[in-house]
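[1] mind looking at a prediction? Sequence and model below.
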Amino acid sequence: MSEKPWAGRFNLPTDIFVEEFNASIYFDKRLYKFDIKGSIAHAVMLSRQGIIAESEARAIVSGLEQVLDEIEKGEFHFDIGDEDIHMAVEKRLTEIAGPVGGKLHTARSRNDQVAVDVRMYVMYEAETVKAYLINLIRVLVDKAVNNIGIVMPGFTHLQQGQPILFSHYLMAYFQMFKRDFQRINDLMIRANYCPLGAGALAGTTFPIDRNYTANTLGFYGPTENSIDSVSDRDFIIEFLSAASICMMHLSRLSEEIILFSNPDINFVTLTDDYCTGSSIMPQKKNPDIPELIRGKTGRVYGSLMTMLTIMKGLPLAYNKDMQEDKEPLFDAVDTLLASLKVFAPMIEKMKVNVDKMQQSAGKGYSTATDLADYLVRKGIPFREAHHIVGKTVAYAIDNNKNLEELSINEMQIFSKFIEKDVYNYITLDASVNSRNSYGGTSVESVMTQIKLAKSFLDDNL
């Protein structure tokens, strides 16, 4: 059992079960790159400030680089007795560099050390999330461009409402994922401040240069309050919140893909390489990928709730409870990245069944609102027009006809204002392209949306 840094205060060694319960090394070891990077910056700063000798800093940096190399090559032995990644790295550094390795921890605590490690980790993974989001956005925009003019039914309450362009539908999800991208960007602005140098909670008596370490590590600058520096986990909660919202968007689209790929609906067909079969029913083709993403969304929600619960009653400053921040964060990162990684190519390869979409769009009296608008243009108040069209639709249902199949004589049973020009307004294409308001579903309006989306992509690629 390795001697603990605090052994001078204690008369008894740590109980073996306490050691196992207390250790985080088996999950926080994935922070090793950030821990070593932060330690190198700290060592150089100590030398620049005359707190340790330049030769000592060189020995420490060389030793840390060797530790990094050993970990990357799989030659490093992680021992539960080291408790966490910080102590594991420092112990091995001291084995390599000798007693000078012990000087690395001058003017810092594990409290500010882990805070800077996790911040760097979140910033790194946030950039990766942004890259995956941009790729998904590109896929959605390309698919909207390639399917412009295809009409599908639009739904409210999962009931047919009005005909829309399939491209308009896709661009709705573009808006969601654009906001996800912006949320990640936004949280990175607040997270990008360096807590290193805050010490345990009160700062340090040594003449450190926190601006140097912050700039070296790529932060905007140092955090402004040493207590908040070590006790803040808002940046994790913000990341998990953004991840949860993004997963919610993926889940909503997954739900619709599952519905739309059902053979009875058949709007889209997923390629075989993104589906699985049944072990007992040979005919089955199951949309397991969108189903899994729908399920994994709850897992990311759980990570967010875990962090909110951990932090809700903690007094200042650092508390051991905060060790529990890493596993939910790591799991959420892995889940979100895996979901985004598999989702974009699935959508890209997905086949759009044009005829089935357009056939379905013609059912359900989806142009009834257009008939009401037609009557309003004739001077009838909308509420009265709504009532007239409702009766017209009821008549059509009773007679098993679509609206455009009704004769003028039949329509005029309900309003003498209906004339032959009505057929110019109640076809699918006329309905779609008449909705030319900004953000509407007409081809012209959707092309404007696509143009703006391409500009967003150009600005963020």
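    Right, received. Where do you want to start?

[2] C-alpha only now, for contacts and for neighbours.
    Fine.

[3] any idea which helix or strand carries Pro282?
    Using DSSP states H and E, Pro282 maps to neither a helix nor a strand.

[4] distance check, it against Thr276.
    According to C-alpha to C-alpha, to the nearest Å, Pro282 and Thr276 sit 11 Å apart.

[5] what of Ser231?
    46 Å.

[6] give me the more crowded residue out of those two.
    More crowded of Ser231 and Thr276, by other C-alpha atoms under 10 Å: Ser231, with 22 against 13.

[7] helix, strand, or coil at the residue nearest to Ser442 when sequence neighbours are not counted?
    For Ser442, ignoring the flanking residues on the chain, the nearest one in space by C-alpha to C-alpha, 6 or more residues apart in numbering is Asn433 at 4.1 Å. Per DSSP: H, G, I helix; E, B strand; the rest coil, the secondary structure class of Asn433 is helix.

[8] pretty sure Asn433 is touching Thr427, no?
    No. Asn433 is not in contact with Thr427 according to C-alpha atoms under 8 Å; the separation is 10.1 Å.

[9] compare neighbour counts for the two and give me the winner.
    Higher neighbour count among Asn433 and Thr427: Asn433, with 20 against 17, using other C-alpha under 10 Å.

[10] adding another structure so you can compare the two:
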Amino acid sequence: MSADDASPGPTTLWHGRLAGAPADALAALNDSLPFDQRMFAEDIAASRAHVSMLAAVGLLSDDECDGILAALEEVRSEIADGRMVWAPTDEDIHTAVERRATELCAAAAKMHTGRSRNDQVATDLRLWTRTAIDELTGLLLGLAGTLAGRAHEAHAAGVRLPGYTHLQQAQPVGLAHHLAAHAWALLRDVERLGDARRRTDVSPLGAGALAGSTLPLDPAAVAADLGFAAVFENSLDAVSDRDFVADTLYALAMSGIHLSRLGEEMILWASAEFGFVRLDDAFATGSSMMPQKKNPDVAELARGKAGRLIGHLTGLLATLKGLPLAYNKDLQEDKEPLFDAVDTVRAVAVAFDGLMQTVEFDADAMAAGADDPFAAATDLAEWLVAHGTAFREAHEIVAGLVRQALDAPDAGSRRSRLAELVAAHPDLGPEAAALLTPGSAHLSRNTPGAGGPDAVAAQLERLDVALTSARSLQDGR
């Protein structure tokens, strides 16, 4: 059906240029109300600021301003309470708010003066994104704080475990060191969100459709009213810029990646093969067929949803890459990925925080892996270096001893065989063999930022300071 064949109906904001009503197929493709109505509070806040500015510059009377503001408050209440009756012509939240406000107060027909939906939607989305960033920053800081708290507990208990490279046991570290590593990653996510927020915190209202206005608008007053830190510099850029959405999606994708990595470790550690952790029943599921199963679904979903977050980022970047200035309807595709990414990170962060608060660590199982004498092979090489041997030669000597020990028939004899070989070696001897005793390798690594107890104690102090600083910055917004 062509647009000319469409049956006449209620008018749109742009009906004056076109003779007929839009075709149903166009309306179905074009209408964004089903997803952008979640910005209703931001749209009404921006409209209130715009109306107040119009009155301040003499484009509305005080009575008109008061009437429109009252109508906008009623619309806000109706939507918030679920009393709003949506109309077929409500193609987006901006249309719906203006339509209903005009029904309540005829003067509201003037509130679009000096404004386009192009700068209006950009303003709404910046307001919404700013709020979402603040919420997610708080949740990620909460999870980082939980990890730091569990790290303090593990450090006080002296819990150690094998560290891994290539998923092969490498060198022992404190559990506190391992948990803190994830906390530092989340703090970087918080920093990235802060950077995205700074670039989001710019008001585009007053840019109009693309070229500003001939009317005496005051964009700075609107920006101040809405709490923006800055005002747009270029009207073309203001309505077409979605860098802040891409920045936010990148920060959220990185958060998803970090949560996925933590999830992968919880999945491995909860397996019978590792046995490092026991998940609380509240944060695990069972099997519909196998009665013995306890599944780490929170961690698996965190791992799976990282791909979704990466997809949102790459999808938006592909949308933006070919757009000419200024506004194009392609930009309507910015909201759904952003909304879903925020919802996804929120859900994962909350669930993972609960998992990490309640998970039980099996210190004995971890120590059994950490105390494997083969994990001290690097310590033996460094002992030789400390006694004058070049590292490459030391590496070769220890590797040869490891190779000989691995020829023993079983794990127990391999471990004892390594200690015997080290004690008997002319360049090593009993003093070096003492490095293979349980716990020794873990205790000796205390260079700055390392995984030994003294270094970890200093690191946890720095982590606490970093968390406090990030929380203070968050509270000051």
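    Received it, and whenever you're ready, just let me know what you need. Every value quoted in this text rests on a predicted model; they were computed, and no experiment measured them.

[11] for my notes, confirm Thr447 of structure 2 occurs in a helix.
    No. The assignment for Thr447 of structure 2 (three-state DSSP) gives coil, which keeps it out of a helix.

[12] now for Glu64 of structure 2: what does it line up with in structure 1?
    Matched to structure 1 by TM-score structural alignment, Glu64 of structure 2 sits across from Glu56.

[13] apart from its neighbours in sequence, what residue is nearest that match?
    Val100 (6.4 Å).

[14] could you do Glu42 of structure 2 as well?
    Asp124 (5.2 Å).

[15] and the residue mapped onto the one you found from structure 1, how many neighbours?
    Residue pairing (TM-score structural alignment): Asp124 of structure 2 is matched to Asp117 of structure 1. Burial of Asp117 of structure 1 is recorded as 24 neighbouring residues (other C-alpha under 10 Å).

[16] and Asp117 of structure 1, which of the three is it?
    Classification of Asp117 of structure 1 using three-state DSSP returns helix.

[17] check contacts around it.
    Taking C-alpha atoms under 8 Å, 6 or more residues apart in numbering, we find Asp117 of structure 1 in contact with Leu31, Phe34, Asp35, Gly38.

[18] by neighbour count, which of those residues wins?
    For those, neighbours tallied by other C-alpha under 10 Å; top is Asp35, 24 neighbours.

[19] tally of neighbours for Met120 of structure 1?
    Met120 of structure 1: 25 neighbours (other C-alpha under 10 Å).

[20] that one: helix or strand, and which one exactly?
    Going by DSSP H and E, Met120 of structure 1 is part of helix 110-146.

[21] what's the mean deviation for that helix versus structure 2?
    Compared with structure 2 after the fit, helix 110-146 of structure 1 shows a mean deviation of 0.4 Å (mean C-alpha distance after the TM-score superposition for structure 1).

[22] which positions within that helix qualify as buried?
    110-123, 125-126, 129-145 (16 or more other C-alpha atoms under 10 Å).

[23] and if you look at stretch 394-407 of structure 2?
    Ala394, His395, Ile397, Val398, Ala399, Leu401, Val402, Ala405, Leu406.

[24] quick one: that stretch aligns where in structure 1?
    On structure 1, the counterpart of stretch 394-407 of structure 2 by TM-score structural alignment is residues 385-398.

[25] mean shift between the matching stretch and structure 2?
    Mean for stretch 385-398 of structure 1 is 1.0 Å (mean C-alpha distance after the TM-score superposition for structure 1).

[26] outside of that stretch, which residues touch it?
    Contacts for stretch 385-398 of structure 1 (C-alpha under 8 Å, 6+ apart): 365, 368-369, 371-373, 375-376, 402-403, 406, 411, 414-415.
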